[in-house]
Every structure is written in structure tokens, then in C-alpha cells.
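Q: Sharing a sequence plus its predicted fold:
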Amino acid sequence: MSQLFSPLTLRGIQFNNRIVVSPMCQYASVDGFASDWHLVHLGSRAVGGAGLIIAEAAAISPEGRITPHDLGLWSDEHIPGLKRITNFLKANGSVPGIQLAHAGRKASHNRPWEGGKAIFPNEAEGWQTVAPSALSFAEGGPVPTALDDEGLHKIRYDFREAAERALEAGFRVVEIHAAHGYLLHQFLSPISNQRTDQYGGSFENRVRFLREIIDDVRAIWPTDFPLFVRISATDWTEGGWTPNDSVALSALLKEQGVDLIDCSSGGNVPHATIPVGPGYQVPFAEQIKREAGIPTGAVGLITSAEQAEEIIASGQADLVLLARESLRDPYFPLHAAHTLGDDRPWPVQYERAKPRG
């Protein structure tokens, strides 16, 4: 058995392999509802053999959406459509997960294929964004409203309520999105957080809001179900969030009951210089796993079976999360198993096509 196809147990959930479909926004929702697109998109990856499938960032509130077309979990009415999907994923051997998110100052944008530009509050489909501080993401962009105590309380409540809906919808892993320049990352980074109250200034203050949300979600998320947090391990910018900050945060989150750190990077600065290349973010997962003593997931240009196997076999991370490669090949796990000489069962409907040599 290859290490990539060895099982992993976190709390009471066993993943039958270490391959994860990373949360990828599809911008295919109307009023936050899951559609047939989501069923086919996520369902095909379950047929393809992924151990864990994390549905895209689900907005905890309408104003937390990146675009007007984001998936949502701010209403009980969203539950049935998602439950249809989780039932299919579980029936086909995958653990269903979902990412809960608030975009903060990066909310209210057009979809990428529509230009991805910010929609100002006075424009059609636009709304007023919020953030730790009244700082635009990009020069000339909309200025968010700095969150007051009432706004902070509402966001904590919205995360907790969304987690309860995720549970009702059948998800077994929930991931809090604190990466890519979205709201919780905005609190972490001194570049975007210039508050002078208990949520700004020192490291301890800047991580406070995320830690409060973790406590809120962990309090209602079953003790036998895992809780993940996605972070940007670095801002790639002087004066920003650093890998050492990420290690320190991860150690704190481990004590709070977080089970795995999903290690991405960037997104909080428009023009950061990022040395993109195969596996360029894997060292962050390795450092956090080693120094904070918590399981990690590796992401970023992981494109081959051999590369994924090496990451797991060498102990750099506990899971590999695939995004673009999963889009290119929904059946990557089945193909990877064949490449690595690890005989995996195929869906009986596809058995006739399974390679035999």
C-alpha cells in the first residue's frame, strides 16, 4: 500500500486515503443555493475516489459573499440542496466537508470570468463591505466599514449558525476559512488590521477574533467530527503575517480543538511577489506540522501521483489538497492508485474500464 492511500483517522472520522478535493468556488449559486452543478461537480470527485471532498466557501451571511453567486449557509432553506449532495458523497465513499467563510473587504465582486472587479455599494448587485479596519484591498477600491462590537457579535453568531446548518446538511468536516485575504485573515495580518482595541495591535489581539469563532464553532460541532482551519501561512510581504506567526497560531488552535491546519498562502496584498512553482507551499505544511505538532494539509501545484506520495511518505503533511488538478482530472485518485501500483476498487459501474496492467 502506498502512503497516499493509507487511511487517516481524525477524531471519529476515517478518511480512506490522503487525497482531498480542495474547496473551490464555482460561482454557480442563486441566492446561495446549491444547484445541479454542485451535485455533479462534487459528486464526480467522489466517484473518482477522493477521501475527503470539501465543498467551496459557503458564505455565512449574504454580505460575506465574494460575489452575488456564492454558495451560502445563512438560511435553513439552503440545507436540503446540500444534504442531497452529502448523501451522494457518503454513498460513494467520500467524507463530505464544507468551508465556512466571510469575505470581508474582498466581498462584493464580479465573478472571475466577468472581470472579477469590485462592485461598489451604489452599483447593481453591490453592497457595503466590512473589515477590521476601513482600508481598501486595492487602491481606488471600495472602502469597507470597520466592524464595531455589534458587527463582531453578529459575525460570531453567523459562523455558529452556519456550522449548525452544515451539521444538519450532513457534513462531517467543517473548515473555517482564515486565508487568502478574507475576513479572518484580515484580522490576523497587521497589513489589514490597524485596530487599537482588543482585536488589534499585538499578535494575541489580532488572533483573538479567529480564536473566539473557533470556540463558538467547536462548542456546537460534535466532538467526534474534525474541525479544520485554512490559513495563509505568509502574506509574502514585509510587515505582514509570517510563517512563524502561523506556527504560533497553529499551536494555539491545537489547544482549542482544531484538528488540522490547511496551509495555503497569500491573498491579502494585491501585488505580492510569490515564488509560484510545484509544491511551493508544502514547506509551510511541513514547518507547522513539525513545530506546532498538529496535522497539516499541503496545497499548491500538487499535480502528480508521485509528488503527492512523496509529501505523505516523507511526513511533510498528513493530507494533500488538490484544486486545479482535480478540475483537470476528477478521477485523479483512481489514476494515482494505478500509477503507484496500489490496487483500489473502482465503482462497479466503471469496473470494465479499470486498467489491468
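A: In hand now; what should we look at?
Q: CA only for contacts and neighbour counts going forward, please
A: Fine.
Q: Which parts of the stretch 201-350 of the chain are strands?
A: For the stretch 201-350 of the chain, the strands defined by DSSP state E, counting those that start in this stretch cover 227-232, 260-264, 296-298, 319-322.
Q: Just name the most buried of those.
A: Highest mean neighbour count of these: strand 296-298, a mean of 30 (counted as mean count of other CA atoms under 10 Å).
Q: Contacts made by that strand with the rest, please.
A: By CA atoms under 8 Å, 6 or more residues apart in numbering, the residues outside strand 296-298 that reach it are 260-264, 281-282, 284-286, 288-289, 317-321.
Q: Among the strands of the stretch 201-350 of the chain, single out whichever gets nearest to residue 160.
A: strand 227-232 (12.9 Å; CA to CA).
Q: Distance from that closest one to the middle of the chain?
A: 6 Å (CA atoms, centre = their mean, to the nearest Å).
Q: And for it, what's in contact with it?
A: 173-180, 185, 218, 221, 246, 257-267.
Q: try 6 Å this time
A: 173-180, 258-266 (CA atoms under 6 Å, 6 or more residues apart in numbering).
Q: With adjacent residues omitted, what lies nearest to residue 160?
A: Leaving aside its sequence neighbours, residue 160 sits nearest to residue 217 (CA to CA, 6 or more residues apart in numbering; 5.2 Å).
Q: can you pull the contacts of residue 33?
A: 71, 78.
Q: any idea which element residue 186 lies in?
A: Assigned by DSSP states H and E, residue 186 belongs to helix 183-188.
Q: Residues touching that helix, excluding its own?
A: By CA under 6 Å, 6+ apart, helix 183-188 touches 102-104, 132, 178-179, 192-193, 206-207.
Q: Which parts of the stretch 1-150 of the chain are helices?
A: For the stretch 1-150 of the chain, applying DSSP state H, counting those that start in this stretch gives helices covering 36-47, 79-91, 149-168.
Q: Could you point out which of those sits nearest residue 63?
A: Using CA to CA, those put helix 149-168 closest to residue 63, at 10.4 Å.
Q: what about the residue nearest to residue 160, how many residues close to it?
A: For residue 217, the count of nearby residues is 22 (other CA atoms under 10 Å).
Q: about what we covered before: any idea which of the contacts of helix 183-188 is closest to residue 155?
A: So of those, ranked by how close each gets to residue 155 (CA to CA), first place is residue 102, at 8.4 Å.
Q: Report how many residues lie close to that closest one.
A: Around residue 102 there are 28 residues (other CA under 10 Å).
Q: A further structure is provided below for comparison with the first:
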Amino acid sequence: MAHLFNPLTIKEMTLKNRIVMSPMCMYSCEKKDGKVTNWHKTHYTSRAVGQVGLIIVEATAVTPQGRISEQDLGIWSDEHVEGLAELVRLVHEQDAKIGIQIAHAGRKSQVSGPIAAPSAVPFSETSKMPEALSADQVAETVHAFVSAAARAKQAGFDVIEIHAAHGYLINQFLSPLANHRDDGYGGDAERRYRFLREIVDGIRRIWDGPLFVRISANEYHPEGNSIEQYVEYARKMKDQGVDLVDCSSGSVVNYPITAYPGYQVPYAEAIKRQAGILTGAVGLITEPAHAEEIVAGGRADLVFLARELLREPYWPRLAAKALGHELAAPKQYTRGW
């Protein structure tokens, strides 16, 4: 059996393979209400039919203000639970697991009205100026993440992923490039971690299932966080009960990145080996042999595919064929598999 198709058990959840659909925003809530649409049902369920082991729903906002765009999915209201629960049922019917990434865009939000951040520092010269969160507003935002996790649990998701990457709000708190606070939430690495720590602790009080955190393990700026700092943060996450660190990079500031297939895999490998926690690798991974090498070599435990699964929803079938692994077809497709 190819290592890519080995099962993996995290807490009480067993994934049938190591292939994960990475969260990717669809910007498809045309009514701007954050509710699941027919597009989401078709989009995610098709990847479950394609035999992806774990599907992670796109960044789903914990507050209306925290949306990246007004077309984003939301989980800030109990009214969102029904649609999300239907999405979970559809994916489960196809023998796949499903997670949800809960998120707040912070200063990168493009919604109308005021936006919030750790400090009143815009993302770029052309970006809207954010308002610095007060201590009370920080507490309210922590509560919004915890409430979102409770709704995710109610909807039946198998995994919750906290979005702490790509320059969004949690990443902004973690980074000295965006966090210029001098209170209990900024000033040094420990205090910058406090916002994420409180979110993880709050979620862990109401959620005992698999908990992932997506990070930007390198900010690509000489004054920003590097992999060494994120190894330390990963150790803290492990101590708090985080099960897996999903290792991406960049976007807290506009800074050039040299991207190539697997360019972020060394971050997943470093955190896995040095922090002793499960990791996911992501970043221009398209070829089955490459994905197999990552898992077989112990560099990461899961392989997250993004754009490749937009191009090819049945990528696991192609990977199995390339790796000489016999992958059972959905019974409806047996004649053509």
C-alpha cells in the first residue's frame, strides 16, 4: 500500500488516507448572509466522491466584520448551522471526513464599515486603516471563536481548524510586523501568543475532537516571525491540546516569496520533528510521487492540496493509479473507474 493511502487516526477520528482538501475561499455567498449555497454543496461533495480523505471548508467568519469579503461563509449566527450541517451530511454520505476553518480577517477584511486589528496599522498603503481592538473587544473576539466552534460541533464537523495564518487576525496578533501593542497582548512573543492561547483554551473547553491550527511558519521579513519562533509556538499549541499544525507561510505583509513545488514542506518537517506534533504540508504539491515522498519520508503526516483539487476533483484516483495502489470506486462509478 502506498503510504499516501494509509489511514491516520487522530483522537477518535480515522481518516481513510492522508489526502486533505485545503480550505480555499469560494466567495459564493451572493446574498452576503454567510449561508451555505448550492455551489458549496456541489463543490465540497464532489471532492468527497473523488475520495479525498478530509475536506476542510473554506475560511468561515466568526463575526460579520471578520469576513475577508462580503461573499464569505459565516458561522457567527445560529442561523448558519442548518446549512453547514447539511454540508456535513452530504460529505459523510460519500465516506469522507469534513472539517471547518474558523477565521477572522482582521485588517485584511474588505467588508464595508470599520475593520479591526491588534493595532491601527494598515496591511498596505492602499488598504483601509483598521481600528485597534480594545481589551474588551479582544475578549469578545475570543468568545466569537469559541461560539463558532460550538456551532461547528452542533453542525457535526469532524475537525475544527483555527486560521492563524496568511496575515489574518490571529496571525496579526502573533506577528511583530502587525502587533504594536504594549498591553497583555503584545510587546514580546509570549504576549503576542496570548490571543491564540485564549482561543485554543476556550475551544478546548467545549470541543474534544481533532483541533488543527493553520500557521504562516515564515513571514519572509527580517523583522517578522521565522520558523524558529513557530517551532516554539507549536510546542505551546501541543501543550494546550492542539492535534495538528497546518504549515503554510507568508502574507502578514507584502513581501516577495520564491514559490516552487514543496517550498513549505521544510516548515512542516521542522515543526513535526522539533515540536513533536502532527503536521500538514501544503504548497504547490501536485504530483502523486511528491505527495508520497512527503508522507513516506515522515516529513509531514497529511498532504494538503489546494489548486490541484480545483483542477482535478478526482486527484486521489489519479494518485492511486500512479502509485500502483488499488483504490475502490464509488459504487456508482465502478464501470468507469
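A: Nice, I can see it. Just so it is clear, the structure is predicted and the values come from calculations on it, not from any experiment.
Q: Can you give me the TM-score here?
A: The TM-score (TM-score structural alignment, normalised by the length of structure 2) is 0.98; 335 aligned residues with a CA RMSD of 0.7 Å.
Q: coming back round to it: for the helices of the stretch 1-150 of structure 1, which one sits closest to residue 352 of structure 1?
A: Closest approach to residue 352 of structure 1 among these (CA to CA): helix 36-47, 14.6 Å.
Q: Now that closest one on structure 2. Mean distance?
A: When structure 2 is superposed, helix 36-47 of structure 1 averages 0.3 Å from its matched positions, counting by mean CA distance after the TM-score superposition for structure 1.
Q: I'd like to know which elements that helix is packed against.
A: helix 79-91 (3 or more CA pairs under 6 Å, 6 or more residues apart in numbering; DSSP states H and E).
Q: Show me what the helix it packs on is packed against.
A: The contact analysis (3+ CA pairs under 6 Å, 6+ apart) places helix 79-91 of structure 1 against helix 36-47.
Q: what's the angle between the helix it packs on and helix 79-91?
A: 20 degrees (axes from the mean of the first three to the mean of the last three CA atoms, to 10 degrees).
Q: corresponding residues in structure 2 for helix 36-47 of structure 1?
A: Under TM-score structural alignment, helix 36-47 of structure 1 corresponds to residues 38-49 of structure 2.
Q: Not counting its neighbours along the chain, what's nearest the corresponding residue of structure 2 for residue 167 of structure 1?
A: Matched to structure 2 by TM-score structural alignment, residue 167 of structure 1 sits across from residue 153. Closest residue to residue 153 of structure 2 apart from its sequence neighbours, by CA to CA, 6+ apart: residue 207 at 7.2 Å.
Q: In structure 1, what residue corresponds to that neighbour?
A: In structure 1, residue 207 of structure 2 lands on residue 221 (TM-score structural alignment).
Q: ok, how many other residues are close to its match?
A: 20.
Q: now the residue nearest to residue 133 of structure 1 when sequence neighbours are not counted: how far from residue 278 of structure 1?
A: Excluding its sequence neighbours, the residue lying closest to residue 133 of structure 1 (CA to CA, 6+ apart) is residue 146, at 4.5 Å. Using CA to CA, to the nearest Å, residue 146 of structure 1 is found at 38 Å from residue 278 of structure 1.
Q: between those two, which one's more packed in?
A: Using other CA under 10 Å as the criterion, residue 146 of structure 1 and residue 278 rank with residue 146 on top: 19 against 14.
Q: Map the more buried one across to structure 2 for me.
A: Checking TM-score structural alignment: residue 146 of structure 1 goes with residue 132.
Q: Kindly report the same for residue 185 of structure 1.
A: In structure 2, residue 185 of structure 1 lands on residue 171 (TM-score structural alignment).
Q: where exactly do the helices run in the stretch 151-300 of structure 1?
A: Going by DSSP H, counting those that start in this stretch, the stretch 151-300 of structure 1 shows helices at 183-188, 203-206, 208-220, 243-255, 282-292.
Q: so who does residue 243 of structure 1 touch?
A: Counting by CA under 6 Å, 6+ apart, residue 243 of structure 1 has contacts 233-234.
Q: What lines up with it in structure 2?
A: Here residue 243 of structure 1 is matched to residue 227 in structure 2, going by TM-score structural alignment.
Q: How much space separates that match from residue 94 of structure 2?
A: Applying CA to CA to residue 227 of structure 2 and residue 94 of structure 2 gives a distance of 37 Å.
Q: on that earlier part again, from what I can see the match of residue 146 of structure 1 touches residue 117, true?
A: Yes: between residue 132 of structure 2 and residue 117 a contact is recorded at 5.2 Å, counting by CA atoms under 6 Å.
Q: Count the neighbours of the residue mapped onto residue 350 of structure 1 from structure 2 for me.
A: Residue 350 of structure 1 maps onto residue 333 in structure 2, with residues paired by TM-score structural alignment. Residue 333 of structure 2: 10 surrounding residues under other CA under 10 Å.
Q: how near is residue 333 of structure 2 to residue 16 of structure 2?
A: From residue 333 of structure 2 across to residue 16 of structure 2, the span is 19 Å (CA to CA).
Q: what do you get for residue 191 of structure 2?
A: 39 Å.
Q: With residue 286 of structure 2 instead?
A: In terms of CA to CA, residue 286 of structure 2 sits 20 Å off from residue 16 of structure 2.
Q: what's the aligned partner of residue 130 of structure 1 in structure 2 in contact with, if anything?
A: In structure 2, the residue paired with residue 130 of structure 1 according to TM-score structural alignment is residue 116. Listed by CA under 6 Å, 6+ apart, the contact set of residue 116 of structure 2 reads 106-107, 130-132.
Q: where's residue 116 of structure 2 relative to residue 17 of structure 2, distance?
A: Distance, residue 116 of structure 2 to residue 17 of structure 2, using CA to CA: 39 Å.
Q: What of residue 115 of structure 2?
A: Look at residue 115 of structure 2 and residue 17 of structure 2: by CA to CA, they are 40 Å apart.
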